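My questions are about this predicted structure, shown below with the sequence.
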Amino acid sequence: MNRKIIITGTTCTGKTTLGKKLAKEFLIKQIDLDDIHFLSNWIEKENTAFVKDVNSEIEKHLEWIVTGSYQTLLKDTVWQEGTLIVWLDYPLNLILRRYFIRTYRRVFLKERCCGENYETLKSTFSSESLFLWIFKTYWHRKRRMHHWKNTLFSHKEWLILKHPKEEQKLRNLLYDN
């Protein structure tokens, strides 16, 4: 069976980091949705073009790991193709700790993200900050994922991780397949 894995969760759960590790370990193509969605200077790709580009990328590979959210945009395409949905359902305090560490690396150490972009101190304190985004989306995404698991995608295989220490469960599952 071809492994078509979706790693999803709220902002700052480590979707991309986990996906990169697994891609290297299992020799599966990792596709980061933020890299496709954001053009330079934080310009967001138009939704139709984004979905088309994501679909085009996954069609190139028999197996893939898609990392990111964009759940409602991709529920009729990528989510239909996925064979395993990995939901990083981490507690808010862990997500916030990761946010501060990640923001420090991106702002002060100039770590590149989301394609060719860089975060700035100004963006960190703007009305579009990731910090505010976490609070805007955290509970809503939890409700959506519970709903989708029990309805729209109940026929899919799900693995819900509540803490990064549980990542070995995913590795064991992938080694068994």
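Cool, got the structure.

going forward, measure contacts between C-alpha atoms and count neighbours the same way
Fine.

quick one, longest helix in the protein?
Longest helix in the chain by number of residues (criterion: DSSP state H): helix 130-150.

Buried residues of the helix or strand that comes right after that helix, list them for me.
Per DSSP states H and E, the first helix or strand lying C-terminal to helix 130-150 is strand 157-161. The neighbour-count criterion (16 or more other C-alpha atoms under 10 Å) identifies 158-161 as the buried residues of strand 157-161.

counting contacts, what elements does strand 157-161 pack onto?
Contacts defined by 3 or more C-alpha pairs under 8 Å, 6 or more residues apart in numbering; DSSP states H and E place strand 157-161 against strand 84-88.

After the strand it packs on, heading C-terminal, what element do we hit next?
In N-to-C order, the element after strand 84-88 by DSSP H and E is helix 92-108.

relative to helix 130-150, how tilted is that next one?
130 degrees (axes from the mean of the first three to the mean of the last three C-alpha atoms, to 10 degrees).

ok, second structure coming up, stack it against the first:
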Amino acid sequence: MTESHRCAWCGTDPLYVAYHDQEWGVPERDARALWEKLVLDGFQAGLAWITVLRKREALRAAFAGFDPEIVARFGPEDRARLMSDPGIIRSNAKIDSAIASARLWLEMRERGEDFSALIWDAVDGHPVQNEWRHQSDLPAETDQSRALAKALKARGFKFCGPVIVYAFMQATGLVNDHVVSCHRHGAVRQMSA
């Protein structure tokens, strides 16, 4: 597949291309996997997504496979361990947010509130099928991402403004933002049927 048949944002970096071709835009409904992706998008704030991709496996190892049950119990020693780990993105605020969000995720579950349902309610349970012709047509945020960001913030989540949330929505298939000339546009559309 040539470069011209992919979304331009992924360039030619093999890691980015694999992410584009295998993950980006694929509808994700698993509550734990959605939480992991939201945390990773929070770690991306102010950085290029490729930075997160390059550190993703180290982040997964450092955060116990993004198991909210384990991360929610992280204490000062774990926080110090994370801040001294050169393999991850070391930010006090982002690490604190990840730990706090694990606790929030568990609190939601204990209240009988499904994280996946909260996320997918933003698009009435069905992926939005966009028909963008050019990368420059894609919005940075939408009414749906603003509403979801507000719902997440109301529950205490951080690093989830409408721009970050829209990137999360693109990554997890709530919206199909592959441009129509991209070989993944139709494939992702079929996954949503």
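Here it is on my side, so go on. Note that the structure is predicted; figures quoted are calculated from it, not measured.

Can you give me the TM-score here?
Here the TM-score for the pair of chains, by TM-score structural alignment, normalised by the length of the first structure, is 0.30; 95 aligned residues with a C-alpha RMSD of 5.5 Å.

circling back: does anything pack onto the longest helix of the first structure? Which helices or strands?
helix 92-108.

need the next SSE after the helix it packs on, C-terminal direction.
Next along the chain after helix 92-108 of the first structure, taking DSSP H and E as the criterion, comes helix 121-124.

Identify each buried residue in that next one, please.
So for helix 121-124 of the first structure, counting by 16+ other C-alpha under 10 Å, buried means residue 124.

and what of stretch 84-98 of the first structure?
Here stretch 84-98 of the first structure shows 84-90, 92, 95-96, 98 as buried, counting by 16+ other C-alpha under 10 Å.

Show me which pair in those is furthest apart.
Between any two of those, the greatest separation by C-alpha to C-alpha is 26.6 Å, found for 84 and 96.

export the buried residues of strand 157-161 of the first structure to CSV and tack on distance to residue 146 of the first structure?
Listed next are the buried residues of strand 157-161 of the first structure as CSV, based on distance: C-alpha to C-alpha, whole Å:
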residue, distance to residue 146 of the first structure
158, 11
159, 12
160, 10
161, 13
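
Which other helices and strands does the longest helix along the second structure contact?
Using DSSP H, we find that the single longest helix of the second structure is helix 92-110. Counting contacts by 3+ C-alpha pairs under 8 Å, 6+ apart, helix 92-110 of the second structure packs against helix 31-44, helix 68-71, helix 76-83, helix 115-121.

And the next helix or strand past the longest one?
If I follow you right, that is helix 31-44 of the second structure. helix 49-62.

Pick the one among the buried residues of stretch 84-98 of the first structure closest to residue 169 of the first structure.
Relative to residue 169 of the first structure, the closest of those is residue 86; by C-alpha to C-alpha it sits at 10.6 Å.

Report the separation between that closest one and residue 50 of the first structure.
Distance, residue 86 of the first structure to residue 50 of the first structure, by C-alpha to C-alpha, to the nearest Å: 22 Å.

Quick check: buried residues in the helix or strand harbouring residue 19 of the second structure?
Element membership of residue 19 of the second structure [criterion: DSSP H and E] is helix 14-22. Neighbour counts using 16+ other C-alpha under 10 Å place 16-17, 19-21 of helix 14-22 of the second structure among the buried residues.

In CSV: those residues, plus distance to residue 56 of the second structure.
As requested, the buried residues of helix 14-22 of the second structure are arranged in CSV below (distance: C-alpha to C-alpha, whole Å):
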residue, distance to residue 56 of the second structure
16, 12
17, 15
19, 12
20, 15
21, 17
